[in-house]
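Trainee: here's a sequence, model it:
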Amino acid sequence: GIRRAVAQLEKGEARLENAYPRAVRREGNTAAQKMLADVFEVTDRAWRGIGVIPRSGWRLSERYRDFDAEARFAVANIRTQESPLCRSGEVLQGLLKPNQCPAFGKECTPRTPLGATMVSSEGACAAYYQYGRFVQVE
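Mentor: Got it, this is the predicted structure:
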């Protein structure tokens, strides 16, 4: 961190130093990994604008099924209605820039979002709308 930057400055050096290995072992945080493996299991998951991606999500493991809303309540088969105008799936996959979507800034705004990428202030479309709408981003 700062100590290493000051040491480089004092030596008249300027180079990249990776400090990450000092704090993290190659195998990672094994205690956290064991806890995650105990509590969760990998599952197929539906992603808005993209569809189901095999083994891309987590659900609570059998041991914690009593705490699983999908197991306790009739919510497992709820489907969201996607707007046919929304191209957020293509934006999420990097196939389309937000301002290349015909609905961007017209039917689809932060006040009237059509998809996941405009709903969240952190979404790509919302960020383009807020910060890059008037700038032509290549």
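
Trainee: only C-alpha atoms for contact and neighbour calcs from this point on.
Mentor: OK.

Trainee: Ser88 touches Ala116, doesn't it?
Mentor: Yes: under the contact definition of Cα atoms under 8 Å, Ser88 touches Ala116, with a separation of 6.6 Å.

Trainee: so between these two, which is more surrounded?
Mentor: Neighbours were counted for Ser88 and for Ala116 using other Cα atoms under 10 Å; Ser88 has more, 27 against 22.

Trainee: for that one, give its distance to Arg22.
Mentor: In this view, Ser88 and Arg22 are 40 Å apart by Cα to Cα, to the nearest Å.

Trainee: not counting sequence-adjacent ones, nearest residue to Ala126?
Mentor: Met118 (4.5 Å; Cα to Cα, 6 or more residues apart in numbering).

Trainee: the one you found and Leu92, how far apart?
Mentor: Taking Cα to Cα, one finds Met118 at 11 Å from Leu92.

Trainee: what sits in contact with each of these two?
Mentor: Ala124 (Cα atoms under 8 Å, 6 or more residues apart in numbering).

Trainee: more neighbours, these two?
Mentor: Met118 (25 against 19).

Trainee: for the comparison step, fold the sequence that follows:
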Amino acid sequence: MKKRTAITDLKAMKQRGEKIVMITAYEYSSARLAEEAGIPLILVGDSLGNVVLGYDSTIPVTMDEMVHHVKPVVRATERTHVVADMPFGSFQGGPEDALRNAARLLKEGGAQSVKLEGGKHVADTVRRLTQAG
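Mentor: Alright, predicted model coming up:
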């Protein structure tokens, strides 16, 4: 089994001035193609609510739906770093809520990283997630 792209690899790529490519995938086939093309990063975005599930927005996307879609993307890849989006409501309850939900995406889904959106108001949450590893 090959080594997945790690955060340290991404930092080194940035320091060398390399362009870092990231695409979105929601299922096995797209993720497999990205892996074969050598894409270092895949985002499993909560936009799957619109694109795959037919919701009018990303708001209805649940943690269960995110975990469900992260799993096949991880199974399709060996080297690609998989980033899982934290859907609305999964981190707004504070750092402990965010940590519990991030752990699901990492443990159950198999993602290597999580992504959440926000500004200064989520800084403490990001700090807590970073400290937890």
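
Trainee: can you give me the TM-score here?
Mentor: Overlay of the two chains. TM-score (TM-score structural alignment, normalised by the length of structure 2): 0.24; 52 aligned residues with a Cα RMSD of 4.3 Å.

Trainee: any idea which helix or strand carries the residue nearest to Ala126 of structure 1?
Mentor: helix 116-119 (DSSP states H and E).

Trainee: just the element for Pro72 of structure 2, please.
Mentor: Pro72 of structure 2 belongs to helix 63-75, assigned by DSSP H and E.

Trainee: and the contacts of the host helix or strand of Pro21 of structure 1?
Mentor: Assigned by DSSP H and E, Pro21 of structure 1 belongs to helix 20-23. For helix 20-23 of structure 1, there are no external contacting residues (Cα under 8 Å, 6+ apart).

Trainee: same question for it: list its buried residues.
Mentor: Residues of helix 20-23 of structure 1 classed as buried by neighbour count (16 or more other Cα atoms under 10 Å): none.

Trainee: same for the helix holding Met118 of structure 1, what does it pack against?
Mentor: helix 88-92, helix 124-127 (3 or more Cα pairs under 8 Å, 6 or more residues apart in numbering; DSSP states H and E).

Trainee: now with 6 Å, please.
Mentor: helix 124-127 (3 or more Cα pairs under 6 Å, 6 or more residues apart in numbering; DSSP states H and E).

Trainee: quick check: buried residues in the helix it packs on?
Mentor: Buried-residue list, helix 124-127 of structure 1, by 16+ other Cα under 10 Å: 124-127.

Trainee: just send those back as TSV, with distance to Arg72 of structure 1 too.
Mentor: Formatted as TSV, the buried residues of helix 124-127 of structure 1 follow (distance: Cα to Cα, whole Å):
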residue	distance to Arg72 of structure 1
Ala124	34
Cys125	35
Ala126	34
Ala127	37
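
Trainee: structure 2: helices as residue ranges?
Mentor: Counting by DSSP state H, the segments of structure 2 that form helices are 7-15, 28-36, 48-51, 63-75, 95-107, 123-132.

Trainee: tell me which of those is the most buried.
Mentor: helix 63-75 (a mean of 21; mean count of other Cα atoms under 10 Å).

Trainee: which other helices and strands does that helix contact?
Mentor: Checked by 3+ Cα pairs under 6 Å, 6+ apart, helix 63-75 of structure 2 has helix 28-36 packed alongside it.

Trainee: what is the helix it packs on packed up against?
Mentor: Using 3+ Cα pairs under 6 Å, 6+ apart: helix 28-36 of structure 2 touches helix 63-75.

Trainee: taking helix 28-36 as reference, get the angle to the helix it packs on.
Mentor: 40 degrees (axes from the mean of the first three to the mean of the last three Cα atoms, to 10 degrees).
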